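Novice: Sequence plus the predicted model coming up.
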Amino acid sequence: MKKRLFFLIITVMMVCTTAVVCSTATELPTLNWVLQTVETSLTDPRVEECVKFADRVAQRTDGKFKIRVVLAKELGIDRGEFPQAVGSGTIEMAWLNTSVTGGISSLSYTGLFNLPYLTVDQDTCLTAAEAINDMVFEDMKALGYQPLPPNSFFVFTPQDLLSKNPIPNLADLNDIKVRVWRDLDAKLIQSLGGSPVYMPVTEVYIAMQRGVVDAVNTGPNGMVMASLWEVGKYYYAVGLEPSGSWIVANNKKWNDLPPEYKKIIEEENVAMIKAMYDKYLTSTREQQDILVKNGVIINQPSQEEIKAWRDAGKPIWDEWAQQDPRNRKALDAAIKALGF
């Protein structure tokens, strides 16, 4: 009798447990989110990883949680409007580039990723991002959004130089006309004796042909996309700051997610960021290989030249730090973490 009662209790417990699990599963909401990117092509390596991330989330939720990855201007929202759009909940998730967050008053210190020769590659960018992570998380939450946990910062490809002619000494640019697209890079080029010229990368090909500029500062991806190997054969891996981006989610939308969905997002976000890290390395090499196959010569700066560029950058760092006490705090944290 006792044995029969025992099995009866176990059976009832199993039925109840199964009912609870099934009930929980059926009660999970059906959601459709948007993840806004800044890129214009689904073949961009980072966009590809976002699409894979969204696919994995959908698979693990039996199609109940769908995330649509959208390209620049697809929704008619400019990248400068992303913070307001995600903060208000107009979109659920977005890339927030450091070039954009640096223009937000309470996040001005994220402009440290635009400081020339403070960060020069993926690892130094990630080190600097970790150094200011607590500041960023707190201040972004106050604006209505937050980085995906545990970390959602990724880095764009390095910004190097492609020149029509050999550059004998990178420490003395000797009035070489260099296409730039960022103000602080222009200051750096000028302090090294060069002449910065602001220009969209789409205009560089003809400008180099005509001698309007002698060299271009952009990433290897941009050089390949614009076929710049046809007008410049000398590549200098100077490693100007690559900049980066956080993937953020609207606070309320995130807080309203069931714990099951949050767990899936966190786990798949880790996989996505790791894949982006790996693709940074492979994509850069692949693009440089294409340039080499088309006759471009890759040159590595000497230690003396690197020191000259960093020394030229330091006064620019200090000038920027003086603009806001938070800038100084972030810069000091980054310098300490980077070991300068």
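Specialist: Yep, it's here.

Novice: Going by C-alpha atoms from here, please, whenever you check contacts or count neighbours.
Specialist: Will do.

Novice: State the number of residues packed around T61.
Specialist: For T61, the tally of surrounding residues (other C-alpha atoms under 10 Å) stands at 17.

Novice: Tell me how far the nearest residue to it once chain neighbours are set aside lies from C50.
Specialist: Closest residue to T61 apart from its sequence neighbours, by C-alpha to C-alpha, 6 or more residues apart in numbering: Y261 at 7.7 Å. Relative to C50, Y261 is positioned 17 Å away (criterion: C-alpha to C-alpha, to the nearest Å).

Novice: ok, those two, which is more surrounded?
Specialist: Applying other C-alpha under 10 Å to Y261 and C50 shows that C50 carries more neighbours, namely 27 against 19.

Novice: list the contacts for I91?
Specialist: W33, V34, L35, Q36, A85, N250 (C-alpha atoms under 8 Å, 6 or more residues apart in numbering).

Novice: from these, which two are the most distant?
Specialist: Greatest spacing in the contacts of I91, by C-alpha to C-alpha: W33 and A85 (13.1 Å).

Novice: Against that first model, consider the following:
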Amino acid sequence: MTLSRRSVLAGTAALSAGAAFGFTIRTASAAETLTGVTYLPPSYADLAYGSQGFVDFVTDNHADAVTIDFYDSGRLLSADEQLPALRSGTIDFMFHTTSYITRSLPILGITGLPGVVGPLYENPDRLKIGSPLFELINTELNKQGLTALSLGGGIMEPEFIWSTGSPGIRTLEAIDGKKIRVVSFEATKAIEDFGGAAVRIPSSELYLALQRGTVDAAVANISTINGRSVQEQIKQVFTVPVTAYGIGIFVQTDRYAAQPDAVKSAMQAGAAWFDENSAKTANEDYYEQQYWPKFRESGVEVIEPDQAALDRFAEVSANVREAWIQEVGEEVGKKAIALAMGESA
């Protein structure tokens, strides 16, 4: 479009008139665009509920401040690539399961310690935003330049031992000599302490691994079993809480702190929604009401350990907790465990 001398003069006159009457001329500022990722696909409806819900909440309520460019299913980054990308500033935030990154961020191991995850799962408030345990975790994460905006308001239902064959794994003693799929370091140590051979297999390969006898059993959350249709290969599940995980929203501390206040307010509001709904919805609406009834109807036998078995598991797994304490530091480790167990620290 060509501007004539008359139009320029008219525009100048309008600006002058506006100034004369005390009007303020403002320019609209574009919303900040933040890039976020998760490796989990939408088919994991229980786990995706929280991450997609966070994105939707921020978009619906704070579109003037933030535009979110969100990639699920590893479309932008694989699970192993997410943390390096966050640290380098390639992405602005990530959703990640804690069990995947405890080797890089040891303090997150508190969400998967044998003998601790049972009480922590039953008392989700101990991990909510602002709780002493949540603040302790962030103090340690901050030392590595990272911050958790939320850890989902609690951990997901613990990972149990799902086995094929007959009789399968129905007791702690039956672990001895079995090849068992694991993911986390904490689960690996626990299984090895009972004489099992821990085999690291991604969930995408678990169905065939069980079908072909590559492994005899799997330590897994019910979400993995359902999401990969592994129940088709499973005969029984021994519900001793071997390990667990949470799903957190992680940001680079300095990069996040430098964002405009409106952006931080939007992200914090979204994190509060995530904290209230992520773990709670997965554990109650999906697991209790949908997945477990379906599995029982399909013939999967649920074997619950008695108190003696739980005590024995906690006793034998003590060295796993001790190894973790040495890794994060005695003061921090003991304090974190005490807080997770509901004790004063």
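Specialist: Ah, there it is. Given the structure is predicted, the values throughout are model-derived calculations rather than measurements.

Novice: Kindly confirm my reading that the residue nearest to T61 of structure 1 is in a helix.
Specialist: Yes. Assessed with DSSP: H, G, I helix; E, B strand; the rest coil, Y261 of structure 1 lies in a helix.

Novice: That one matches what in structure 2?
Specialist: Here Y261 of structure 1 is matched to V263 in structure 2, going by TM-score structural alignment.

Novice: so that match sits right up against T67, yeah?
Specialist: No. Shown here, V263 of structure 2 and T67 do not form a contact pair, counting by C-alpha atoms under 8 Å, at 9.5 Å.

Novice: Need the residues touching each of those two.
Specialist: By C-alpha under 8 Å, 6+ apart, V263 of structure 2 and T67 have these common neighbours: E32.

Novice: Now do the contacts for S317 of structure 2.
Specialist: Counting by C-alpha under 8 Å, 6+ apart, S317 of structure 2 makes contact with P114, G115, K189, A190, D193.

Novice: and the second one, what element?
Specialist: Meaning G115 of structure 2. For G115 of structure 2, there is no host helix or strand (DSSP states H and E).

Novice: And the helices in the stretch 101-250 of structure 1?
Specialist: Assigned by DSSP state H, counting those that start in this stretch, the stretch 101-250 of structure 1 shows helices spanning 122-131, 133-142, 183-191, 204-210, 220-225.

Novice: nearest to Q287 of structure 1, of those?
Specialist: Set against Q287 of structure 1 and scored by C-alpha to C-alpha, those come closest in helix 220-225, at 5.7 Å.

Novice: More neighbours: W33 and A85 of structure 1, which one.
Specialist: Between W33 of structure 1 and A85, A85 has the larger neighbour count (other C-alpha under 10 Å), namely 21 against 16.

Novice: show me the contacts for the residue positioned nearest the centre of structure 2.
Specialist: Central residue of structure 2 (C-alpha atoms, centre = their mean): I247, 1.1 Å from the mean position. By C-alpha under 8 Å, 6+ apart, I247 of structure 2 lies in contact with F95, H96, T97, T98, L151, G152, I155.

Novice: For the helix or strand where the second one lies, enumerate the helices and strands it packs against.
Specialist: What that stands for is H96 of structure 2. Counting by DSSP H and E, the element that carries H96 of structure 2 is strand 93-97. Secondary-structure packing of strand 93-97 of structure 2 (3 or more C-alpha pairs under 8 Å, 6 or more residues apart in numbering; DSSP states H and E): strand 32-37, helix 79-88, strand 247-252.
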